[in-house]
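Colleague: I would like to see how this sequence folds:
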Amino acid sequence: MSSPSRIAVAVRQDRTSASQWAAVGLLTLATFLAVTSEMLPVGVLTPMATGLGIPAGNAGASLTITGLVSAVAAPLVPRLLGDLDRRKVLALAMLVLVLGNALSCIANGFALLAMSRVVLGIGMGTVWGLAAAIAGRLVAPRHAALAVSFTVSGVASASVLGVPLGTLIGNSFGSRAAFGSLSAFGVLIAAALLFFLPPLHRPQPIKIAGSAAPSLPLLRPAVIGGLILVVLLVVAHFASYTYVRPMLEQRAGLAADQIALLLLIYGAFGLLGNFAAGAAAARRPRLTVLLLAVGITASLVLLALFGGSALAASLTIGLWGVAYGGLSVAAQLWMTAAAPDRVEHITGLYAGAFNASIAIGAFVGGLLVENSGLSALLWTTTALALAALLSGLVGPGPKSGNAPD
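Modeller: Next comes the predicted model:
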């Protein structure tokens, strides 16, 4: 028998109830844990590499493994689900994340670390892809875009709270304690998803004003244009962001606790960027994404030119946080505006491309750091970000005002 909370969430009305928003909050926590699990090596890169006895470049490459696996899982899972209850699939994916973090906690070398990142990639790709697609179904139709913004804010919140707190735990008790904490948190979220979310089976298409006919292929021009922009921009971001800790240590001379504070500032500005970009992209997705691309490009240029100054690096980190913090939700709304008739599939494809870009970025960053140094890394990623901006200016995009009703 369904619980009262679950019944209340399942009802679609003109108004969204507190229990419906609570269900969206659970999805936000799920994406928060998934992205924190993926990104935690950024904050504990140095002690994790030391503890495992491997180079920092190899430890950073663990992000590549997670990204590649999640890039396959995210678009594949929606095609395999059929009419399975998405609530149960999400809860199972959370337990997969729990297992992956537990393996990271006990890893004694690169082999077991790599295995843990494969497991994490499966869980993360499933959680991210499904959570963003489900969010709009839990609330009144007019609140669908806001629900997506809240759910995807888990990505920015991972930077605000997850990575900084994990960094503090890693600095105080070791990186293994940080991964163990994520495992415990994941068990609680999995149980809450099963209890509070309603049964969620195969979705009906979300209708958007001016939407394309359902017979159109998924890879239509606006989708392809958005994917090209996102891939280039995310590769540029993660190639540099993965190595932000050694960058701030070596170029700006900052201590570990100072870096943890800066990561917290980065995440706080990222959270602001998430909601600001979500509101703007609901009406003008292309313009919003282009403005965010300008911000990321400018941040990389400033770090390349003035990153040796602690003050300049700190200010630039704030700008970087705002710009990148809004990208995931703005690009998500670009995709749903471009393919409103295939929301679950386009969300999975987007999440897969996003995570593949994380993998490529971490790999490229590792190669550049190990072979050419941090300065070459920053200028190369600046060129990639500029290429992303140019592709968005000349390529196709969705029409403005296509937020889900």
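Colleague: all contacts plus neighbour counts: C-alpha atoms, from now on.
Modeller: Will do.
Colleague: in the helix or strand containing Val294, what's buried?
Modeller: Assigned by DSSP states H and E, Val294 belongs to helix 285-306. Within helix 285-306, the residues that qualify as buried are 285-304, 306, counting by 16 or more other Cα atoms under 10 Å.
Colleague: I'd like the structure of this one too, to check against the first:
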Amino acid sequence: MQNKSNALRAPDGDAPISSPASPPPGSAWLAVLSVAVGSFALVTTEFLPVGLLPAIAAELAVTEGIAGMMVTIPGVVAAFAAILVTVGVGKSDRRHVILGLTALLAVSNLIVALSHSLPVVLLGRALLGIGVGGFWAIGGALGGRLVPAASATRATAIIFAGISLGTVAGVPAGALIGEALGWRMAFAAAGAVSVLVFLMQLFLLPRLPTDKATTFAHLPALLRVKKGRLGMLATLLVFIGQFAAYTYVTPFLTQISGLSAKATSALLLTYGAAGFIGNLIGGWAVARSVRNSLIATGLVMGVSAALLPLLGTTLWGATALIITWGLAFGMMPISVQTWMFRAAPDAMESGGAVFVATAQVSLACGALVGGMAVDHLGVASAMVVGGAFAIGMAAAIAAWGGRDEGTAVKLHAVH
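Modeller: Next up, the predicted model:
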């Protein structure tokens, strides 16, 4: 939206930002596509270890719980990066920032693919965390800057579609590559995609100057709103629950359900496809009741994950529960983000980095909590622990969520 000074209001902070020179429509949409492919590459790389965990643990001679640090470390780093990158880049051209973050993604994949030492692997994953946190604090806002205001929603949807595609195809594709050529080749392939994304963005992204820097003073606005704080608690609980269980779903399916590597990869693909459908269901559900959508998401996700050790010991039982879980996972991002926008639409502009940081640190804590459960109680326990956190989120919203309020906001899936 333009004001009298022809500036835009930046979703990554309170600072107004200058409109870029209007490129031809085709060039604008190609620029949006380059950011969308970047989001796909980030999501794919962030969760690539999920489908490769047993092979990684075996080659590096560590437990699967320790190998799960490959998910924990980037989540922790991303939590800090979301805030520090947002503030630290100051008035830098956002084009240069995005290119730098994409370059970190390529370097991260190269380090992981070539390293035979767990500490060096984790260093590479830490670099990924900088890219993930910085991208979601800044990159998600680019859609409205690359195209005319009337097309901003569509552009943002395209960028976030990269997340859904990464969830649907990225993790199982990595698992299939890992099975056929080894887990290192899966990271090498992700690195090659990262290089291509960098080249796309280098040639397609226009200059994206910013007039005013975001400061630390802008960040706490979201926490001053009661429903905003409740939304942050819901984010904490549901992300911990999701990734305490999902990080270790591959070992569960191979060890407890007794599935082959190919069957596990196929089931992961089915999970992602169910998530895509769940995203559509979530859009319908939040239009009717955000509160009920969040409660349903937590209950369905929690119960399906917690029942896996009991009913998921056969192919058919595991398939039914994984599909159900995938549907709830697809509903989760749109339900959480819609709650946050309705609770504090103005604060989300200045507090968006805090929201991203909360989601990422919750993701990291989930992988850590799940890993501790796996190492001490067995892989099945991670499903129960994750399910309990998700159900806890549903209980918190049911107890303190009150009635739905605010104007409907049309949103699209986010990670």
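Colleague: where does the TM-score land?
Modeller: The TM-score (TM-score structural alignment, normalised by the length of the first structure) is 0.86; 386 aligned residues with a Cα RMSD of 2.8 Å.
Colleague: re earlier: give me the mean distance between the helix holding Val294 of the first structure and the second structure.
Modeller: Its aligned residues in the second structure lie a mean 2.5 Å from helix 285-306 of the first structure after superposition (mean Cα distance after the TM-score superposition for the first structure).
Colleague: which other residues reach that helix?
Modeller: Helix 285-306 of the first structure is contacted by residues 233, 237, 277, 280-281, 312-313, 316-317, 319-320, 322-324, 326-327, 330-331, 333-334, 375, 378-379, 381-382, 385-386, 388-389, 392-393, 397-400 when judged by Cα atoms under 8 Å, 6 or more residues apart in numbering.
Colleague: What's the ChimeraX syntax to select whichever of these are buried?
Modeller: Per 16+ other Cα under 10 Å, the buried members of the contacts of helix 285-306 of the first structure correspond to this ChimeraX selection:
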select :233,237,277,280,281,313,316,317,319,320,322,323,324,326,327,330,331,333,334,375,378,379,381,382,385,386,388,389,392,397,398,399,400
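Colleague: so of the contacts of helix 285-306 of the first structure, which ones are in helices?
Modeller: Counting by DSSP state H, the part of the contacts of helix 285-306 of the first structure found in helices is 233, 237, 277, 280-281, 312-313, 316-317, 319-320, 322-324, 327, 330-331, 333-334, 375, 378-379, 381-382, 385-386, 388-389, 392-393.
Colleague: Next, work out how far apart the counterpart of Leu90 of the first structure in the second structure and Leu222 of the second structure are.
Modeller: Taking TM-score structural alignment as the criterion, the aligned counterpart of Leu90 of the first structure in the second structure is Ile98. According to Cα to Cα, to the nearest Å, Ile98 of the second structure and Leu222 of the second structure sit 25 Å apart.
Colleague: neighbour count winner among those two?
Modeller: Shown here are Ile98 of the second structure and Leu222; by other Cα atoms under 10 Å, Leu222 has more neighbours (28 against 23).
Colleague: For the residue nearest the centre of the first structure, list the residues it contacts.
Modeller: The first structure has Val155 as the residue nearest its centroid, 4.4 Å off, counting by Cα atoms, centre = their mean. By Cα under 8 Å, 6+ apart, the contact list for Val155 of the first structure reads Thr31, Phe32, Val35, Thr36, Gly325, Ser328.
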